[in-house]
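A.B. asks: Make a model of this:
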Amino acid sequence: MGQADAVNFSQPDRGPSIGGLLLTPGAGADRHQRTLVAVEQAVAPLPCERVDFPYRLRGSRMPDKPEVAIAHLAEQAAALVDRWGIAPQALVLGGRSYGGRMCSMAVAQGVPAAALVLLSYPLHPPGKPERLRTEHFGQIRVPVLVVSGRGDPFGTTQEFERELAAIPGPVTTVWLPGGHDPRRYDEVAGIVAGWLGELAAGG
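C.D. replies: Next comes the predicted model:
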């Protein structure tokens, strides 16, 4: 992983069945965001779908409220597991920034998933560490991968380590050089692909 630092908080007793991956973009991007495209290519031949949120589909720049985004994710996830012929619990959910946050909230609210992939998770708004976006962490019981830049203004490594401890499921963190968008697309993609492979193998 080059200059990345990986820390395993814990490991699952056995690997979950992984049948597909749903990816979502950050608030300022769409499904064609370069990191998402790179991840899709890296995990092949695992089925992967990059999904836009409703506000993007209608041409708006104002992100959807969580309840709208979560309902959309639940619908998209159900459609994908039906199309791919996999169990709902075999689908991995994830994305960048806002997209990853919405996926984590969806899983916390009961949307079935094998695991979560959170890229540049927005732990809090820049300069406002008191406004944490972690109230749902205690309800996440699936394996979680967190990949962020060491200089990300949306959350320091120390803040992440403190807040991620609330997640009951096993958590792996990887820190990369850079800020909220480390721009190490292929490296991020390789980290995600490698983690999913190890997870499925029970490693």
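A.B. asks: use CA for all of it now, contacts and neighbours both
C.D. replies: Fine.
A.B. asks: all strands of this structure, in order?
C.D. replies: Remark: strands assigned in the chain by DSSP state E are 5-8, 20-24, 48-50, 91-96, 115-119, 144-149, 171-176.
A.B. asks: so how far is the helix ranked longest in the chain from its chain's centroid?
C.D. replies: Looking across the chain with DSSP state H, the single longest helix is helix 66-84. Chain-centre distance of helix 66-84: 15 Å, with Cα atoms, centre = their mean, to the nearest Å.
A.B. asks: and it with strand 20-24, angle?
C.D. replies: Taking axes from the mean of the first three to the mean of the last three Cα atoms, to 10 degrees, one finds helix 66-84 and strand 20-24 inclined to each other by 150 degrees.
A.B. asks: Of the strands of the chain, which is nearest Cys103?
C.D. replies: For the strands of the chain, proximity to Cys103 was assessed by Cα to Cα; strand 91-96 is nearest, at 5.8 Å.
A.B. asks: Here is the second sequence; please produce its structure so I can put it next to the first one:
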Amino acid sequence: MTTTEIVSTDAGDARITWHRATKKARFVLAVSHGAGGGIEARDLQALAQTLPGHGVTVALVEQPWRVAGKKLAPAPRTLDIGWRGIWPAVAEPGLPVISGGRSAGARVACRTAVELGAAAVLALSFPLHPPGKPEKSRAEELLGAGVPTLVVQGGNDPFGKPDEFPAGGAYELVEVPYGDHGFAVPKRAGIGQDEAVTVITDAVLKWAQSLG
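C.D. replies: Reported below is the predicted structural model:
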């Protein structure tokens, strides 16, 4: 069953779309979108359809700027404020909460994980650097998450390919072959789009089950 909830934050009203676990829930995965799109992203929708059947309640979070109909995301500090504001709602079921996001949302999850008491972080398409500017690394945010972290990254992501990520970090990294920043794969790639999405859901499910 899918339900929606409006949550007031200091950055404005956010919206949570709940996809409740269909068997005994072990975790809540609270996951938000990036700076250029919403919860309709293929990876977020796939997780919302797949994980509830395996005991994970998925809360798709729309930041206040999206709910307000704005086209440009605000500064990182404002995104963090919005995320802090929704946290009591996603933690209310009393279950461990995996803090997640794609792209800019992944950065928010990393920056706030310890502060909010997240059980783990799921970083989808972590924007390691702006395209073409590897010197402007955001690795510190990822390395500073402070909790078990899974990065799922497209093999051709211009914001950071898997082999660009720092070695020895306290995180796991799964590559989606040929995937771009939105996990789209070229038509002539070695895998189809459905297979690419399955790589994401299988990796997240296996990792979530390993958390205990």
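A.B. asks: Tell me how the two chains score on TM-score.
C.D. replies: Their TM-score after superposition, calculated using TM-score structural alignment, normalised by the length of structure 1, is reported as 0.79; 174 aligned residues with a Cα RMSD of 1.9 Å.
A.B. asks: helices or strands next to the longest helix of structure 1 in the packing?
C.D. replies: Judged by 3 or more Cα pairs under 8 Å, 6 or more residues apart in numbering; DSSP states H and E, the packing partners of helix 66-84 of structure 1 are strand 20-24, helix 54-57, helix 98-108.
A.B. asks: Identify the residues contacting the aligned partner of Ala30 of structure 2 in structure 1.
C.D. replies: Taking TM-score structural alignment, Ala30 of structure 2 has Leu22 as its aligned residue in structure 1. The neighbourhood of Leu22 of structure 1, defined by Cα atoms under 8 Å, 6 or more residues apart in numbering, consists of 48-51, 77, 91-94.
A.B. asks: Keep only those that are still in contact in structure 2, please.
C.D. replies: Retained contacts for those in structure 2, judged by both residues aligned by TM-score structural alignment, their matches' Cα atoms under 8 Å, are 48-51, 91-94.
A.B. asks: before we move on, the earlier item: could the contacts of Leu22 of structure 1 be laid out in a markdown table, adding distance to Gly100 of structure 1?
C.D. replies: A markdown table is the format used below for the contacts of Leu22 of structure 1 (distance: Cα to Cα, whole Å):
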| residue | distance to Gly100 of structure 1 |
| --- | --- |
| Cys48 | 15 |
| Glu49 | 14 |
| Arg50 | 12 |
| Val51 | 12 |
| Ala77 | 14 |
| Leu91 | 15 |
| Val92 | 11 |
| Leu93 | 8 |
| Gly94 | 5 |
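A.B. asks: Go through these and say which is closest to Ala115 of structure 1.
C.D. replies: Of all the contacts of Leu22 of structure 1, Val92 has the smallest distance to Ala115 of structure 1: 4.9 Å, by Cα to Cα.
A.B. asks: what's the counterpart of the closest one in structure 2?
C.D. replies: Using TM-score structural alignment, the partner of Val92 of structure 1 in structure 2 is Ile98.
A.B. asks: residues near its match, how many?
C.D. replies: Ile98 of structure 2 has 28 neighbouring residues, counting by other Cα atoms under 10 Å.
A.B. asks: Equivalent analysis for Ser60 of structure 1, please.
C.D. replies: When neighbours are defined as other Cα under 10 Å, Ser60 of structure 1 has 10 of them.
A.B. asks: got the contact list for it?
C.D. replies: By Cα under 8 Å, 6+ apart, the contact set of Ser60 of structure 1 is empty.
A.B. asks: Any figure for the gap between it and Thr24 of structure 1?
C.D. replies: Distance, Ser60 of structure 1 to Thr24 of structure 1, by Cα to Cα, to the nearest Å: 16 Å.
A.B. asks: Same question for Gly127 of structure 1.
C.D. replies: Distance of Gly127 of structure 1 to Thr24 of structure 1, given as Cα to Cα: 25 Å.
A.B. asks: neighbour count winner among the two?
C.D. replies: Remark: of Gly127 of structure 1 and Thr24, Thr24 carries more neighbours, 29 against 10, as counted by other Cα under 10 Å.
A.B. asks: any idea how far the more buried one is from Asp52 of structure 1?
C.D. replies: Distance of Thr24 of structure 1 to Asp52 of structure 1, computed by Cα to Cα: 6 Å.
A.B. asks: Common neighbours of these two, please.
C.D. replies: Overlap between the contact sets of Thr24 of structure 1 and Asp52, as judged by Cα under 8 Å, 6+ apart, is given by 30-31.
A.B. asks: And the buried ones among the contacts of Leu22 of structure 1, selectable in ChimeraX?
C.D. replies: The buried subset of the contacts of Leu22 of structure 1, as determined by 16 or more other Cα atoms under 10 Å, is captured in ChimeraX by this line:
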select :48,49,50,51,77,91,92,93,94
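A.B. asks: Cheers, nothing more for now.
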